[in-house]
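Peer 1: fold the stuff below for me.
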Amino acid sequence: MTRLRLHIFTAMACVAMALYSCNSDVVYDKYNHTQLTGWEKNDTLAFDVPPMKESGRYRLELGLRTSTSFPFTGLSLVVDRTVEPGHMLYTDTVNCRLADDKGNVLGRGVSCFQYSFIVSDIDLRKGDSLHICVRHIMKREIMPGISDIGLKISKR
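Peer 2: Okay, here's the model as predicted:
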């Protein structure tokens, strides 16, 4: 009887995962690693998003993973995106609040923290692709404690 329950549970889990993956509006989700010892100001992280399969409105989100060695309560980033074809360049500045006024971390996690920030909503046509570059604009040249920067694009 226990074996039958295990098979039923496994089948239900597979069906649930299949249904969830079919309904997901995420079209791109990738993280790029930075040196935990320090992300240099001139180190730009690049993301190449393949052509969109359909026209529509998309949400661009920035993911951030930090360690406890990150010394600030906030981080300022510049997100440059080039839409091809047409070579249209757009620039957004994202001010990431990572801790409250008392120093309490706002991210999820224990020793490593995960954050997500909305950059913008963008209109794309079928066949449009994106080249996105992310860099920090903090006064400090080397930014320690940032392990990954990610980019997620989902259909609205």
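Peer 1: all contacts plus neighbour counts: C-alpha atoms, from now on.
Peer 2: Fine.
Peer 1: might one say that Thr82 is in contact with Asp128?
Peer 2: No: Thr82 is beyond contact range of Asp128, at 10.0 Å (criterion: C-alpha atoms under 8 Å).
Peer 1: which residues in this structure form helices?
Peer 2: 2-23 (DSSP state H).
Peer 1: where do the strands sit along it?
Peer 2: 26-33, 39-40, 45-49, 56-67, 74-84, 88-97, 112-124, 129-136, 142-143, 146-155 (DSSP state E).
Peer 1: mind putting those strands into a markdown table with mean neighbour count?
Peer 2: Shown next, in a markdown table, are these (neighbours: other C-alpha atoms under 10 Å):
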| stretch | mean neighbour count |
| --- | --- |
| strand 26-33 | 15 |
| strand 39-40 | 20 |
| strand 45-49 | 18 |
| strand 56-67 | 18 |
| strand 74-84 | 17 |
| strand 88-97 | 14 |
| strand 112-124 | 16 |
| strand 129-136 | 20 |
| strand 142-143 | 19 |
| strand 146-155 | 20 |
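Peer 1: here is a second sequence; please produce its structure as well for comparison:
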Amino acid sequence: MRKILGLLAFIFLFSCNSSGEDVIMNSVNNKWGKKQEQKFNLEISDPQNPKNIIFVVRNNNEYPYSNIRFIVNFTNLQNKKKDVDTLNYVLAKPNGEWLGTGFGDTKEIFFQYKLNYKFPEKGKYEIGVIQAMRNDNLPGIEDLGVKIETAKP
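Peer 2: Coordinates of the predicted model:
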């Protein structure tokens, strides 16, 4: 019994997130409306260290396409400067098999947004994401998130 408890404690300690990563997830409840901007608020305390900004998408078999398009509003809340990007990411192979990881119907996949990005100053930032697909209500997307990690040199 002690060996099992020791092993569980070991797994718990090493599975904790200690590598400078933050993940913010929003649930879109399998029906992402075209006008429902998903907002992610960031607090940057160490702008001298470059960051990787990564989108996290969880989709299921109800999603009707092999790709997803985003319109991203990246705003520095200190000076209100806004950058707008239109992005296209692939969710499935040509044969229809979903990319990403996961068991069952739900798959999770990571998409690079900004790599080695150096925030201009510390403070608050906002990332707003709008789905830019043809559907007014996009089925099959369960969650959307943003992962911020310290870039490795």
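Peer 1: picking that back up, can you tell which of the strands of the first structure is closest to Leu6 of the first structure?
Peer 2: strand 26-33 (30.9 Å; C-alpha to C-alpha).
Peer 1: quick one: contacts of the closest one?
Peer 2: 45, 47, 49, 63, 147-155 (C-alpha atoms under 8 Å, 6 or more residues apart in numbering).
Peer 1: sorry, back to before: can you redo the strands of the first structure as JSON lines with distance to Ala11 of the first structure?
Peer 2: Listed next are these as JSON lines, based on distance: least, C-alpha to C-alpha, whole Å:
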{"stretch": "strand 26-33", "distance to Ala11 of the first structure": "25"}
{"stretch": "strand 39-40", "distance to Ala11 of the first structure": "45"}
{"stretch": "strand 45-49", "distance to Ala11 of the first structure": "34"}
{"stretch": "strand 56-67", "distance to Ala11 of the first structure": "33"}
{"stretch": "strand 74-84", "distance to Ala11 of the first structure": "42"}
{"stretch": "strand 88-97", "distance to Ala11 of the first structure": "41"}
{"stretch": "strand 112-124", "distance to Ala11 of the first structure": "32"}
{"stretch": "strand 129-136", "distance to Ala11 of the first structure": "37"}
{"stretch": "strand 142-143", "distance to Ala11 of the first structure": "47"}
{"stretch": "strand 146-155", "distance to Ala11 of the first structure": "28"}
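Peer 1: got the contact list for the alignment partner in the first structure of Val56 of the second structure?
Peer 2: Counting by TM-score structural alignment, Val56 of the second structure lines up with Gly63 in the first structure. Residues in contact with Gly63 of the first structure, defined by C-alpha under 8 Å, 6+ apart, are Tyr31, Gln114, Tyr115, Ser116, Phe117, Asp148, Ile149, Gly150, Leu151, Lys152.
Peer 1: can you rerun that using 7 Å?
Peer 2: Tyr115, Ser116, Phe117, Ile149, Gly150, Leu151 (C-alpha atoms under 7 Å, 6 or more residues apart in numbering).
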